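In: Here is a sequence together with a model predicted from it:
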Amino acid sequence: MRLRFLGIIPNTPVDDSPTIWLDEDTGDLLIQSYKAKPEEVKACQEIGSVPGHSTDVPDHETIVRLPAVMRQFIPRLEDGNGEVPST
């Protein structure tokens, strides 16, 4: 796995550090961020996603809250060929 650091929350204190990385082999994002609060998870479950799809969060998944300021680090597929552009 080849990871590329994309960014960390600006002005982050030493022990509070939402961070985002790109897996350059798969294009997946790895995100370290705040755990969603139980009421946020419940709200996500109430909204749902695809009709008929379970709203349970499996043990191998979680819901994280990504601060809005971190959106600047999410790569855009601007070149139209499905590749994540390198920065």
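Out: Received the coordinates, thanks.
In: From now on I want contacts and neighbour counts done on CA atoms only, so please keep to that.
Out: OK.
In: List the buried residues in stretch 68-80.
Out: Residues of stretch 68-80 classed as buried: 70, 73 (neighbour count, 16 or more other CA atoms under 10 Å).
In: Would you mind listing the outside residues contacting that stretch?
Out: The contact list for stretch 68-80 (CA atoms under 8 Å, 6 or more residues apart in numbering) reads 6-10, 18, 20, 83-85.
In: Would you mind listing the buried residues in stretch 40-60?
Out: Neighbour-count burial for stretch 40-60, counted by 16+ other CA under 10 Å, picks out 41, 44, 55.
In: okay, now the one to match up with it:
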Amino acid sequence: MERKPRLEFVGVDPNNATDDCPSVFVDPETGDFYFQGDLVTDPDILAWINSDSRIKDTEAVVKLPAAMAQIIMEAARGSYERGKRRFAEGQHPRPDEDIRTRLEKADIR
């Protein structure tokens, strides 16, 4: 049975108070990072990146704002608050999309 991911929320762009957000997550079991950000589609930027690190068909380049440097460092150091939530239970702006609360209540691993 494949393990269902349980990601730790580290933080969102501090300059973005709305529900739109670049954000950072960590898999506490593997230490892997997950970055949510704007998908880079600018062909010049992609060509530049591809010249040093080939972008495979299964990969995407995302952009995170410089204002998130501290959040990224917290993820890298492991100094972020474990179990942190952006939205408290029952406060999610899109309740139907709050899979985390449903899984935590069901304690599915």
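Out: In hand now; what should we look at? Keep in mind the model is a prediction, meaning the values are calculated, not measured.
In: tm score of chain vs chain?
Out: Overlay of the two chains. TM-score (TM-score structural alignment, normalised by the length of the first structure): 0.69; 74 aligned residues with a CA RMSD of 2.0 Å.
In: Quick check on the contacts of stretch 68-80 of the first structure: which are buried?
Out: Applying 16+ other CA under 10 Å to the contacts of stretch 68-80 of the first structure flags 6-9, 18, 20, 84 as buried.
In: Helix, strand, or coil at the corresponding residue of the second structure for residue 62 of the first structure?
Out: Alignment note (TM-score structural alignment): residue 62 of the first structure maps to residue 60 of the second structure. Secondary structure for residue 60 of the second structure, judged by DSSP: H, G, I helix; E, B strand; the rest coil, is coil.
In: Give me the neighbour count for the closest residue to residue 39 of the second structure other than its chain neighbours.
Out: Nearest non-adjacent residue to residue 39 of the second structure, counting by CA to CA, 6 or more residues apart in numbering: residue 62, 4.6 Å away. By the measure other CA atoms under 10 Å, the count of residues near residue 62 of the second structure is 13.
In: distance of residue 62 of the second structure from residue 35 of the second structure?
Out: 8 Å (CA to CA, to the nearest Å).
In: ok, now residue 105 of the second structure?
Out: In terms of CA to CA, residue 105 of the second structure sits 25 Å off from residue 35 of the second structure.
In: and those two? which has more neighbours close in?
Out: A count of neighbours by other CA under 10 Å puts residue 35 above the other of residue 105 of the second structure and residue 35, at 16 against 9.
In: With that, I have no additional questions.
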